[in-house]
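S.K.: Model the structure of this input:
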Amino acid sequence: MASSTDPLLVARIGKPHGLRGEVTVQTHTDDPERRFAPGTVFATQAAAGTGVPRELTLATARKHGEIWLLGFEEIPDRTGAESLRGTRLLLDLDGVDEDEDDDEGWYEHDLVGLAVHDPAGAVLGEVRGLTVGAAQDLLEVKLTDGREVLVPFVEAIVTSVDVEGGHVVVDAPAGLFDLDEA
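M.R.: Okay, here's the model as predicted:
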């Protein structure tokens, strides 16, 4: 489980957009307008050997339809933007406003590592990640038998999230964990 000093995942970089170094991003924040302010310095997390700078300074941010496009001071062109694909943009939690903790959402770093229990308390597996979707988010869960499944992150199925207690409760409808076997 993440500690309070872990950085906050704000976005994952997708493909380049245009010729001037802009990239698409998959947002992991409920307040992109505030997070994507020009001048914001993001720590980066990328695969070894990609040459991605340890920090990127946001130069531009705009929405194109439903997709956020970001440009960085360090990335002048499409070739540089291509090298960023898959990079995670992180913010130091010391820079996050305290009032953000008042919302009812969770960040991926809050959820990864939590045990997954059924309503009776039996351990089903562990949360491995969070996939942010247009319609709904999905918990990436590794079951105790080694299979990996996606669980819709909706109140009807994920009935309880107890970050301090170290677990989530999943009331899975019949067949949810067997979809890959169909």
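S.K.: use CA for all of it now, contacts and neighbours both
M.R.: Fine.
S.K.: which residues touch the residue nearest in space to the middle of the chain?
M.R.: With distances taken as Cα atoms, centre = their mean, His28 lies nearest the centre of the chain, 4.4 Å away. By Cα atoms under 8 Å, 6 or more residues apart in numbering, His28 lies in contact with 9-12, 107-108, 132.
S.K.: how about this one, so we can line them up?
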Amino acid sequence: MQVLVIVGRIGRAHGIKGEIGMIVRTDDPDLRFADGAKLVTASNPPRTLTVQSSRWHSGRLLVKFAEVPDRTAAELLRNLEVQSEIDEDERPEDPDEYYDRELIGLKVRTATGEDAGEVIDVIHLPSQDLLEIRRPAGNAVLVPLVAELVPEIDLDAQYVTVADRPGLLDPDGAEVVPTDEA
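M.R.: Here you go, the predicted model:
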């Protein structure tokens, strides 16, 4: 069975011939954006785009889609996420990498084993990824997806462990640092 995974977000148009700067969201951009690759936009309705060519320019991936003839057409696609079809059982090569679909729905617990909620989304920011966690009380918190704060992800047992840090899972429990007011 095939599933869709997000591999990038369309950025600014580059030049007048329809090239697009791609914000890459995959560890294998040379495979996902190879000539002839079919990508699907995360739009309503979805649109299939065929990679005509791709190249690296000043540290940025530029992609030309066969269906995008010029700059005007490229600008209309700006900020759309693009997805690639993969086998449902496919895993990233790096054991510390995960697809969003693998993390969403996992139970969250603290290092002491206390139920802390459920992962409801993975948010990708330029600096780092965040887990959006719905707490048992119904509110949601964001936790940076870094080893210091999320030391364990067990896909087989269907849970992630989040560090017990003041204010991380309970913003009301954050430590207040006194400031010098003059």
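S.K.: re the thing from before, what residue of the second structure matches up with the residue nearest to the centre of the first structure?
M.R.: Under the alignment by TM-score structural alignment, His28 of the first structure pairs with Arg25 in the second structure.
S.K.: between the contacts of His28 of the first structure, which is nearest Arg85 of the first structure?
M.R.: Arg12 (8.1 Å; Cα to Cα).
S.K.: which residue in the second structure lines up with the closest one?
M.R.: Using TM-score structural alignment, the partner of Arg12 of the first structure in the second structure is Arg9.
S.K.: now do Leu91 of the first structure
M.R.: By TM-score structural alignment, Leu91 of the first structure lines up with Ser84.
S.K.: same deal with Val141 of the first structure?
M.R.: So, by TM-score structural alignment, Val141 of the first structure is matched to Ile133.
S.K.: Which residues are in contact with that match?
M.R.: 108, 117-121, 140-143.
S.K.: So the match of Leu91 of the first structure, which state does it fall into?
M.R.: Under DSSP: H, G, I helix; E, B strand; the rest coil, the three-state class of Ser84 of the second structure is strand.
S.K.: What's the separation between it and Asp28 of the second structure?
M.R.: Ser84 of the second structure sits 11 Å away from Asp28 of the second structure, going by Cα to Cα, to the nearest Å.
S.K.: again with His124 of the second structure
M.R.: Distance, His124 of the second structure to Asp28 of the second structure, using Cα to Cα: 16 Å.
S.K.: before we move on, what about Glu118 of the second structure?
M.R.: Distance of Glu118 of the second structure to Asp28 of the second structure, computed by Cα to Cα: 28 Å.
S.K.: and what of Ala163 of the second structure?
M.R.: Distance of Ala163 of the second structure to Asp28 of the second structure, given as Cα to Cα: 30 Å.
S.K.: just Thr50 of the second structure next, same as before
M.R.: Relative to Asp28 of the second structure, Thr50 of the second structure is positioned 17 Å away (Cα to Cα).
S.K.: more crowded one of these two?
M.R.: Between Thr50 of the second structure and Asp28, counting by other Cα atoms under 10 Å, Thr50 is the more crowded of the two (19 against 12).
S.K.: Please report how far that one lies from Thr41 of the second structure.
M.R.: 11 Å.
S.K.: Could you do Pro166 of the second structure as well?
M.R.: 40 Å.
S.K.: quick one, which of those two is more surrounded?
M.R.: Between Pro166 of the second structure and Thr41, counting by other Cα under 10 Å, Thr41 is the more crowded of the two (20 against 13).
S.K.: and the counterpart of the more buried one in the first structure, what element?
M.R.: Here Thr41 of the second structure is matched to Thr44 in the first structure, going by TM-score structural alignment. Assigned by DSSP states H and E, Thr44 of the first structure belongs to strand 41-45.
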